[in-house]
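Undergrad: Model the following, please.
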Amino acid sequence: MLNAMREERADRAGLRGDCERCFGLCCVALPFAASADFAVDKPAGTPCRNLGEDHRCGIHVRLRREGFTGCTVYDCFGAGQKVSQVTFGGQDWRTGPPDRARRMFDVFPVVRQLHELLWYVTEALTLTAARPVHADLRRALEKTERLSRGTPQELAALDVGAHRQDVNVLLLRASELARAGVRGRRRDRRGADLMGARLKGADLRGVSLRGAYLIAADLTGADLRGADLIGADLRDTDLTDADLTGAFFLTQPQLDAARGSVGTRLPGSLARPAHWTTGL
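TA: Down below sits the predicted model:
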């Protein structure tokens, strides 16, 4: 188990955003609308007003205070540096022709989806109970990595939605195999509307919460060991003192969007969000 954890951390090293090696693509390529998550409107392909000439955020330490919470819960899964340094060979969108910038902005969301899949498949390969599909998962991992290294033209033409569907079949099977070993009742709450639900202290071991809406739900002290949380919306979910050890397909952006405490137990591959203890 220890070796598997070490291998997982090594395999995921390139699946974490590295802003030092990116040209601020998430701050330019993606659109956002004035809301509780963003203080202003910004169309796709237009630099955020807070983006500096050095591709760094000018208010990074004050994002939450200045109304840009959405930025603090975003993770490109390493797609930013892949597009910047690999797909476009270190060529800056600021200094190149307009066509280069447009192509970079078009390709970035595609690679981001592929890298998110790489994160999930890498985790699925650490699930011992999912061994019956490990061979298929390895093939999916290799294909997804190969696709992520395509040319700008290949990436722009890729039907990433179809590829996601193919991989999701394997992830779903891996989830079913892993959760089959959890004792007790394992309800399927895929896509369930649990917004604002009162689930304090709930036993959610082995439950499928894939794509569930848990916005502002109270999961204080809940037991989520062995639960499948892929795609679950955890915005403002209260995870104070909840046990998420052994929960799988949970990502850092999901945790960053939630509320928690020093008593919240997390999978080893994820970090405790700073705002859980500082309130900032």
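Undergrad: CA only for contacts and neighbour counts going forward, please
TA: Fine.
Undergrad: what's the helix or strand for the closest residue to Arg179 other than its chain neighbours?
TA: Closest residue in space to Arg179, ignoring its immediate chain neighbours: Gly206 at 5.0 Å, by Cα to Cα, 6 or more residues apart in numbering. Using DSSP states H and E, Gly206 sits within no helix or strand.
Undergrad: Next one: Gly206 from Asn168, what distance?
TA: 18 Å (Cα to Cα, to the nearest Å).
Undergrad: Val110 now?
TA: Distance from Val110 to Asn168, counting by Cα to Cα: 16 Å.
Undergrad: With neighbour numbers in mind, choose between those two.
TA: With neighbours defined as other Cα atoms under 10 Å, Val110 and Asn168 compare such that Val110 has more, 21 against 15.
Undergrad: Please give the element, helix or strand, for that one.
TA: With DSSP H and E as the test, Val110 turns up in helix 98-124.
Undergrad: Contacts for the helix or strand just after that helix, please.
TA: Following helix 98-124 in sequence order, the next helix or strand is helix 134-148 (DSSP H and E). Residues from elsewhere that reach helix 134-148 (Cα atoms under 8 Å, 6 or more residues apart in numbering): 111, 114-115, 117-118, 121-122, 124-125, 155, 167, 170.
Undergrad: again, only using 6 Å
TA: Residues from elsewhere that reach helix 134-148 (Cα atoms under 6 Å, 6 or more residues apart in numbering): 111, 125.
Undergrad: Let me know the angle separating it from helix 98-124.
TA: 170 degrees (axes from the mean of the first three to the mean of the last three Cα atoms, to 10 degrees).
Undergrad: Next, the buried residues of helix 134-148.
TA: Going by neighbour count (16 or more other Cα atoms under 10 Å), the buried part of helix 134-148 is 134, 137, 140-141, 144-145, 147-148.
Undergrad: ok now the very next helix or strand once past it, how far from the chain's centre?
TA: Remark: after helix 134-148, the chain's next helix or strand is helix 152-157, criterion DSSP H and E. Mean-position distance between helix 152-157 and its chain equals 23 Å (Cα atoms, centre = their mean, to the nearest Å).
Undergrad: this one as well, want them side by side:
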Amino acid sequence: MSENREARRLDLLSDCGSCFGLCCVALPFARSADFAVNKDAGKPCGNLGQDFRCGIHPQLREKGFTGCTVFDCFGAGQKVSQVTFGGTSWREAPQSAPLMFEVFPVVRQLHELLWYLDEALGLAAARKVHGELRRAQDEVDRLAGGSAEELARADVGEVRARVSELLLKASELARAAVPGKKRNHRGADLIGARLRGADLRGANLRGAYLIAADLAGADLRLADVVGADFRDADLRGADLTGALFLTQAQLNAARGDAATRLPDHLARPAHW
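TA: Purely as a prediction, here's the structure:
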């Protein structure tokens, strides 16, 4: 990985120590299997300390806040805290809170797109569309670095749609290396599906619902998993090396073991 690319990736990693606890305040959550209580958007979580740190971070899963352990802001928290709002917190300047909370999810979406674009640019097989990908990367990066007012006006849906088409082109070029017919499960309801040992090499799993699916021992090399929901999916012994657009949050939401094979840039979750 080049130094420039490595630096870009580091900017897209969460740095909670440089954030004003934005994910713990700006976003809502409902009492469920993922969260122990209800919380409205803009209301600080009861576990958030004055230092903007989570008071129960080591025990989140045990205390019913699994949803917190699988969330990834892709570096949006520190970007909004330290760049967009210049290091002044919503506690220091309460009048800034509504706008800060409004732009945080916007920047989070833009940074997620930057993560995917960076990965697509690392695919040698997608060299044909690298020029388009770089232009999209520059555009999204400029948008993410705009003022709070500009970010609040941004049409993220339109940007996401255009970038998604580019990512699909890159995906198709990369997956073409897998011989034979590839499975197309784009957006499919595969909740609880029995896919143990399945050959899913080069499959299109974009946006698929794989909640609690049995993927133990499955071959997911070069499968496109952008937006796939892996909550509680069984990935024990599965091969995810080279899986396209796989994120740490997706792995954190799943179940795996020491035999699960992962891409080099992602970490094995501690709870596996």
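Undergrad: circling back to that earlier point, out of the buried residues of helix 134-148 of the first structure, which one sits closest to Val40 of the first structure?
TA: Val40 of the first structure lies nearest to Ser148 out of these, by Cα to Cα, at 31.6 Å.
Undergrad: so what's the residue nearest to Arg179 of the first structure up against?
TA: So Gly206 of the first structure contacts 179, 182, 186, 226-227 (Cα under 6 Å, 6+ apart).
Undergrad: which one of those has the most neighbours?
TA: Among these, Ala227 has the most neighbours (other Cα under 10 Å), with 26 neighbours.
Undergrad: How much space separates it from Val160 of the first structure?
TA: Ala227 of the first structure is 27 Å from Val160 of the first structure, by Cα to Cα.
Undergrad: can you count the residues close to the aligned residue in the second structure for Gly181 of the first structure?
TA: In the second structure, Gly181 of the first structure lines up with Ala177, judged by TM-score structural alignment. Around Ala177 of the second structure there are 12 other residues, counting by other Cα under 10 Å.
Undergrad: Distance check, Ala177 of the second structure against Asn204 of the second structure.
TA: Going from Ala177 of the second structure to Asn204 of the second structure by Cα to Cα gives 14 Å.
Undergrad: can you check Leu48 of the second structure too?
TA: According to Cα to Cα, Leu48 of the second structure stands 39 Å off from Asn204 of the second structure.
Undergrad: try Gly49 of the second structure
TA: Look at Gly49 of the second structure and Asn204 of the second structure: by Cα to Cα, they are 42 Å apart.
Undergrad: Compare those two and say which is more crowded by neighbours.
TA: Set Gly49 of the second structure next to Asn204 and count neighbours by other Cα under 10 Å: Asn204 wins out with 26 against 13.
Undergrad: Can you tell me what the more buried one aligns to in the first structure?
TA: Using TM-score structural alignment, Asn204 of the second structure pairs with Ser208 in the first structure.
Undergrad: Can you name the residues that contact its match?
TA: Residues near Ser208 of the first structure by Cα under 6 Å, 6+ apart: 188-190, 227-228.
Undergrad: related to what we said a few turns ago, looking at the contacts of Gly206 of the first structure, point me to the pair that's furthest apart.
TA: The distance between the two most remote of those (Cα to Cα) is 10.0 Å, for Arg186 and Gly226.
Undergrad: Helices of the second structure, start to end?
TA: Applying DSSP state H to the second structure gives helices spanning 3-11, 66-69, 76-78, 97-121, 130-144, 148-153, 156-175, 248-253.
Undergrad: Counterpart of Phe71 of the second structure over in the first structure?
TA: Counting by TM-score structural alignment, Phe71 of the second structure lines up with Tyr74 in the first structure.
Undergrad: Number of residues surrounding the aligned partner of Val225 of the second structure in the first structure?
TA: Using TM-score structural alignment to pair residues, one finds that Val225 of the second structure aligns to Leu229 in the first structure. Counted with other Cα under 10 Å, the neighbours of Leu229 of the first structure add up to 24.
Undergrad: Nearest residue to the spatially most central residue of the first structure in space, ignoring adjacent ones along the chain?
TA: For the first structure, the residue nearest the mean C-alpha position is Thr251 (4.6 Å; Cα atoms, centre = their mean). Spatial nearest neighbour of Thr251 of the first structure, chain neighbours left out: Leu270 (7.3 Å); criterion: Cα to Cα, 6+ apart.
Undergrad: Spell out which residues sit in contact with Ile259 of the first structure, please.
TA: Residue 259 of the first structure: Arg, not Ile. Going by Cα under 6 Å, 6+ apart, Arg259 of the first structure touches 236-239, 276.
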